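Asks: give me coordinates for this.
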Amino acid sequence: MDRIDAMRAFVTVVNEGTFTRAADRLEMSPQLVSKYVSQLEQHLGVRLLNRTTRKLHLTEAGRRYHQRAEQVLNDIDDLENQLGDLQSEARGLLRISAPVSFAIRHMAPLLTGFQKSHPAVDIDLQLNDRKVDIVEEGFDIALRIGHLKSSSLIAKRIAPVRLVTCASPAYLAEHGTPQRPEDLRDHRYLRYSYMDQDATGEVHRWLQGAETHSAGDMISNNGDVLVEAAIAGAGIAVQPTFIAGSAIREGKLRVILADHEPEPMALYAVYAHRQLLASKVRSFIDFLDGYFGDPPYWDRFG
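Replies: Model (predicted):
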């Protein structure tokens, strides 16, 4: 016995006054409606209705059960309608995890534009450069930058992420401009601690080898700090253009070793499921698609 169906059959019988009218309302046979009510009574161990040839009479137990059961069914209907709204209209709290520097520089206009298009969606943005577990930590979506390895998660590529080797004009004037990766042995390196060593190419591998270059390196888990240090003349950095692009455009940094540019990475939107995707998540992914341009606006520095 389906208890909800049996409960609905009983409530409809009481409200309609007869099994026949209840059957018409529920679009089932009177025999099935009667069977549901009998099964419900057997399950509860009490008689809910006294049946005569002319009329139905509620027992005391039936009156009490009818009142509460009607409220339960209304609550279920309300809940299902609300969940239906979540699928048909973007609403509710959207929890997003994003890299620190990327989010600070590029996500405020994106989120503002998204909420203008979807005003019923609330945003909870958490910034972290570590790889979060979106299921365990309760995120709807994570933005990740890198070369994604296979996993059970769904990943949509949003934009390319170009890596450049750069330094300030003052630093290059003082220490010289490297023409080949092996020239980096005599330079200071501003190293990002989360950099993927296997994927960034020849320049990064030269800079990674401590024995190949001079003392005075700097390491940080934040790219903005390293870019600002490079602008100040502290050394050479390999950084994504979404961080370094504005400084390059303004002449504060110069791209070097352009012919040995590290392998590009990408910005991905990562989420847990493809099926029955909540409208708020689906709408955000659709909004992200093409938002940054091709090439992305941070790469338009010539």
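Asks: switch to C-alpha atoms for all contacts and neighbour counts from now on
Replies: Will do.
Asks: any idea how far residue 74 is from residue 151?
Replies: Per Cα to Cα, to the nearest Å, residue 151 is found 41 Å from residue 74.
Asks: what about residue 20, neighbour count?
Replies: 17 (other Cα atoms under 10 Å).
Asks: kindly report the same for residue 121.
Replies: Applying other Cα under 10 Å, we find 20 residues neighbouring residue 121.
Asks: now the strand or helix carrying residue 21: buried residues?
Replies: Assigned by DSSP states H and E, residue 21 falls within helix 19-26. Neighbour-count burial for helix 19-26 flags 19-20, 22-23, 26 (criterion: 16 or more other Cα atoms under 10 Å).
Asks: just checking, next helix/strand downstream of that helix?
Replies: Assignment by DSSP H and E places the next element after helix 19-26 at helix 30-44.
Asks: next, the structure of the following sequence, for comparison with the previous one:
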Amino acid sequence: MTKLPDLEAWAIFAAVAELRSFSGAAAALGLGKSTVSKAVSRLEAQLGQSLFHRTSRRLALTEAARPLAERAQRMVAEARGAEEIARDSATTTAGRVRLAAPMSFGALKVAPVLAAFLRAHPAVEVELHFSDARVDIVAEGYDLALRIADLEDSSLLARRLCGIPGHIVAAPAYLAQHGRPVHAGELGAHRLLGYTNRPGPWRLRGPGGAEVVVHATGPLSANSGDALVPALLAGLGIARLPGFIIGPHLASGALEAILPEWNPPPTALHLLTPPGNLRPARVEALIAWLARYLRD
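Replies: Next up, the predicted model:
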């Protein structure tokens, strides 16, 4: 295994070479003189040669050390430049932010909010990824994610933005042909359209805390809530969908909410970030913007 260079010793050597003084380098670096001396001795031992001619009055670089001093000073300059770039990135609202969001909610609600954000922060670039699948934001390198779910315990930092109401809906034509269920227990006899990103039966809670479990079977299942809407409008079945997808169709009367006292369990929109409290200013700015405009 390749041994890493002793970068601390090289930085100390660069300071001594520049100032031609162990005590001067110690003062400039805020270190003890013995620490400086030991670092230079350590580097000399690693290189197998002396770096300085030492006398009681004068400290001079050896012939072999002169090109090494130039390289060491360049290394220190590069490191300082990297730190300056990092500090600028942390404090300047500029650069790229990677954001993951659910597909339907992202297109309907997040994209318009982002357009306003980008107008307000022209130096920021947002890479937006839509998916209803659960994204591993740490492994896939996202700065933040929006997720509509009941969250399990995790190392991610989560902030609840708002509740997401759900509705059980059908088209008037379906209800006219197949009848209107008056109790959640009757849903099992109907054609139910399924959302595959939330697999398993429908678990509904009704008046007095009663619970009903319904196994959804029907002509269509999809991993996108939007994909179920045309089948709903065509009268092909009943679906359980969030209000942000079917709200306009409820308002127009193209769909009707049924069994309102048996609404699906409440869920919420959460904003997730990787663990850790230090985030660049551009990420903090987007978090604040999303929290402000999506909380309702």
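Asks: need the three-state assignment for residue 126 of the second structure.
Replies: Classification of residue 126 of the second structure by DSSP: H, G, I helix; E, B strand; the rest coil places it in strand.
Asks: excluding sequence neighbours, find me the nearest residue to residue 140 of the first structure.
Replies: Leaving aside its sequence neighbours, residue 140 of the first structure sits nearest to residue 95 (Cα to Cα, 6 or more residues apart in numbering; 5.3 Å).
Asks: same thing with residue 62 of the first structure?
Replies: Using Cα to Cα, 6+ apart, the closest residue to residue 62 of the first structure is residue 48 (4.0 Å).
Asks: next, count neighbours for that neighbour.
Replies: Per other Cα under 10 Å, the neighbour tally for residue 48 of the first structure reads 23.
Asks: map it onto the second structure.
Replies: Per TM-score structural alignment, the equivalent position to residue 48 of the first structure in the second structure is residue 51.
Asks: one more: residue 179 of the first structure?
Replies: Looks like residue 179 of the first structure aligns to residue 182 there (TM-score structural alignment).
Asks: who are the contact partners of that match?
Replies: residue 259 (Cα atoms under 8 Å, 6 or more residues apart in numbering).
Asks: re the thing from before, so for residue 151 and residue 74 of the first structure, which residue has more residues nearby?
Replies: residue 74 (12 against 7).
Asks: tell me the secondary structure for the aligned residue in the first structure for residue 270 of the second structure?
Replies: Aligning on TM-score structural alignment places residue 270 of the second structure opposite residue 268 in the first structure. Here residue 268 of the first structure is strand, with the state taken from three-state DSSP.
Asks: contact partners for residue 268 of the first structure?
Replies: Residues in contact with residue 268 of the first structure (Cα under 8 Å, 6+ apart) are 143-145, 155-159.
Asks: so residue 145 of the first structure belongs to a strand, correct?
Replies: Yes: assessed with three-state DSSP, residue 145 of the first structure lies in a strand.
Asks: could you give the residue range in the first structure aligned to stretch 151-165 of the second structure?
Replies: Counting by TM-score structural alignment, stretch 151-165 of the second structure corresponds to residues 148-162.
Asks: how far does that stretch sit from its chain's centre?
Replies: Distance of stretch 148-162 of the first structure from the chain centroid (Cα atoms, centre = their mean, to the nearest Å) equals 12 Å.
Asks: just the buried residues of it, please?
Replies: Using 16+ other Cα under 10 Å as the test for burial, stretch 148-162 of the first structure gives 155, 157-162.
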